[in-house]
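>>> Sharing a sequence plus its predicted fold:
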Amino acid sequence: MRINLLNIKSLQMQTFTAKKHRPDGAQGANPVYAAVKATDDVQISTVKKALEELKEVEYLPNDLIYMHAIGAKPPFNNGLEAYNWLKESGAEILYADFSNKNVHACLNFDTQKGITILINSNYKDDCSHADILAISEAIFHECGHGKDFDSENSIQEELDCLSLNVLAHKYYERKYPNVFKNHDSFLFSQGVSLYPKLFFNFYKTALKNRVAEKYGYLQSGDDKHKASKIAMSIKQIYKNATLI
């Protein structure tokens, strides 16, 4: 596997074909720009440790049943599948500055250069055990996008990939009790610790509103991610909000 994190020269700000973000020309579009950052042994070690943790992720049976019941379809059956996909695809994992500082990570797909997973450089010095687990969840999510090997995206695809975050997070909480306790930085409060609460809330109202706010501009589903009832409901919430 290629983890090209050493001696990477910073690139000029450029638009990436990030599946997670609005394409140029889309209504209300805000393209995300990224500049790859030179890295050191800290980032290399963090990513390697994150991948070692990812390899061990197994879903709790009831959690997987629950995901299927609400309409989320995880792209991988466990963390090892994602790890093997990374090796086989030759995907790169890099740190980058984002024009939108609220982006945790994104995936760049290029038919010529292949797949690159970009992690927000704000996290480049975060290397506690909890940080490593959080980075592994972000990588897991982007692997879900990359598995399609296309630049298409949809609300359903985001739900499917977010389910990877949640399933991994639940596994880590069980394997390492209290590992995320007292971690309330943006990566946790608005990322890896937030979505398990939203997904496992009975009414799903907060989950629907959150996904509608972030991804409602996308189509409900696509050829590889057939829209579920919850995806269509999220799309309707977005449409209703834009009419106000």
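Nice, thanks for sending it over.

>>> From here on, just use CA atoms for contacts and neighbour counts.
Will do.

>>> so what does the longest helix along the chain touch, helix or strand wise?
Counting residues, the longest helix found in the chain (DSSP state H) is helix 155-175. Here helix 155-175 touches helix 61-70, helix 129-146, helix 194-199, helix 205-215, helix 229-243, going by 3 or more CA pairs under 8 Å, 6 or more residues apart in numbering; DSSP states H and E.

>>> Would you mark the buried spots in that helix?
155-172 (16 or more other CA atoms under 10 Å).

>>> do stretch 231-244 as well
Buried residues in stretch 231-244, defined by neighbour count with 16+ other CA under 10 Å: 231-235, 237-238.

>>> can you list the residues you listed in TSV and add distance to residue 33?
Below are the buried residues of stretch 231-244 laid out as TSV (distance: CA to CA, whole Å):
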residue	distance to residue 33
231	27
232	29
233	30
234	26
235	26
237	28
238	24
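
>>> Between the residues you listed, which sits nearest residue 51?
Nearest to residue 51 among the buried residues of stretch 231-244: residue 231, at 29.9 Å, using CA to CA.

>>> Would you mind measuring from the closest one to residue 205?
12 Å (CA to CA, to the nearest Å).

>>> again, but for residue 141
22 Å.

>>> got it, and residue 158?
On the measure of CA to CA, residue 158 and residue 205 end up 17 Å apart.

>>> Same check on residue 166?
17 Å.

>>> and here's the other structure:
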Amino acid sequence: MSSTGQPDDARSRAVRAWERWSSWPFLVLSVVFIVCYSIRCLDPAIGLNERTLLRVVLTTIWVVFVVDYVVRLILADRKGAFVRANVPDLLAALIPIFRPFRLLGELRRISFFRRHSGSAVRARVVAYSLGFVVLWVYTIAVTVVAAERGAHGATILSLGDAIYWAVVTISTVGYGDMVPVTTFGRVLAVMLMLSGILIVGVTTATVVSYFNETIRRRVAPPSDHGIDASAAADEKETR
């Protein structure tokens, strides 16, 4: 960085320009990936040509995701901060099952989610959590159908069965009427169980944060302007 800071300014502009240009194309690619991945996992009757086409499309999208991540990493001024702030993008580039989660990154385009007030942070956590749960349950369900197909003693035979099993598992209820019998299916079950515990923890922390802030606003003495600091911050964010 020079004394005038111009290189960093140019780098920041380049990052913003790249993200602005690539946001919607990558949103479309994420949706295409989900559709192609679902067809590949759920339809065992597709022909060789169609299967090859799906493989080419999925591989191409993966390569594009990798290139996107590498370009943004190169343009980023602080590499470590970039990696920490873009873990979903890194997972999408490295692990196929996480590629649909690029959709969650589009929440950053909504101005409200960029605010730092308590209400905005809680809304961001809730939105990301709900989006994660929906995509996670669906992706795991689709994947476990492919993993269990044809296995001896398999009980998860359709997408409906898989979604039911995934919801029961992620909620840590675990009726046991449907269980994966393959090694990969059981790995997916463990991932669902761990994520269910994490989601319960995040939800509990969000609720506690909401009640703490509400109580603090009601019992805190008013400031000189009759508005407490938290309310003033929210009003400033709204402006």
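Noted; the coordinates are in hand. Computed from a prediction, not measured in an experiment: that's the story for all the values here.

>>> Tell me how the two chains score on TM-score.
Superposed pair, TM-score by TM-score structural alignment, normalised by the length of the second structure: 0.34. Supporting alignment: 120 aligned residues with a CA RMSD of 5.1 Å.

>>> out of residue 141 and residue 205 of the first structure, which sits in the busier spot?
residue 141 (27 against 12; other CA atoms under 10 Å).

>>> With adjacent residues omitted, what lies nearest to residue 141 of the second structure?
Among residues not flanking residue 141 of the second structure along the chain, residue 162 sits closest, at 4.7 Å (CA to CA, 6 or more residues apart in numbering).

>>> What number of residues are in the vicinity of that neighbour?
By other CA under 10 Å, the residues close to residue 162 of the second structure number 25.

>>> what packs against the helix or strand that contains it?
For residue 162 of the second structure, the host element (DSSP states H and E) is helix 159-170. With contacts defined as 3+ CA pairs under 8 Å, 6+ apart, helix 159-170 of the second structure has these neighbours: helix 118-148, helix 183-219.

>>> tilt between the first one and helix 159-170?
Spelled out, that is helix 118-148 of the second structure. Inter-element angle recorded for helix 118-148 of the second structure and helix 159-170: 130 degrees (by axes from the mean of the first three to the mean of the last three CA atoms, to 10 degrees).

>>> Output the contacting helices and strands for helix 118-148 of the second structure.
Going by 3+ CA pairs under 8 Å, 6+ apart, helix 118-148 of the second structure lies up against helix 6-42, helix 159-170, helix 183-219, helix 229-238.

>>> quick one: that helix to helix 183-219, angle?
170 degrees.

>>> what's the angle from helix 118-148 of the second structure to helix 229-238?
Going by the same axes, to 10 degrees, helix 118-148 of the second structure makes 70 degrees with helix 229-238.

>>> Sort out which residues of helix 118-148 of the second structure are buried, please.
Neighbour count says helix 118-148 of the second structure has 118-122, 124-125, 129, 132-133, 135-148 buried, by 16+ other CA under 10 Å.

>>> Could you do the longest one as well?
By neighbour count, and taking 16+ other CA under 10 Å as the criterion, the buried residues in helix 183-219 of the second structure are 185-186, 188-189, 192-193, 195-196, 199, 206, 217.

>>> With distance to residue 36 of the second structure as new columns, can these be given to me in a markdown table?
Shown next, in a markdown table, are those (distance: CA to CA, whole Å):
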| residue | distance to residue 36 of the second structure |
| --- | --- |
| 185 | 20 |
| 186 | 24 |
| 188 | 20 |
| 189 | 23 |
| 192 | 23 |
| 193 | 26 |
| 195 | 25 |
| 196 | 27 |
| 199 | 28 |
| 206 | 35 |
| 217 | 49 |
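
>>> nearest spatial neighbour of residue 109 of the first structure, skipping sequence neighbours?
With CA to CA, 6+ apart, the residue lying closest to residue 109 of the first structure is residue 115, at 4.8 Å.

>>> typo on my end, it should be residue 170 of the second structure
residue 196 (4.5 Å).

>>> quick one: contacts for residue 138 of the second structure?
residue 163 (CA atoms under 8 Å, 6 or more residues apart in numbering).
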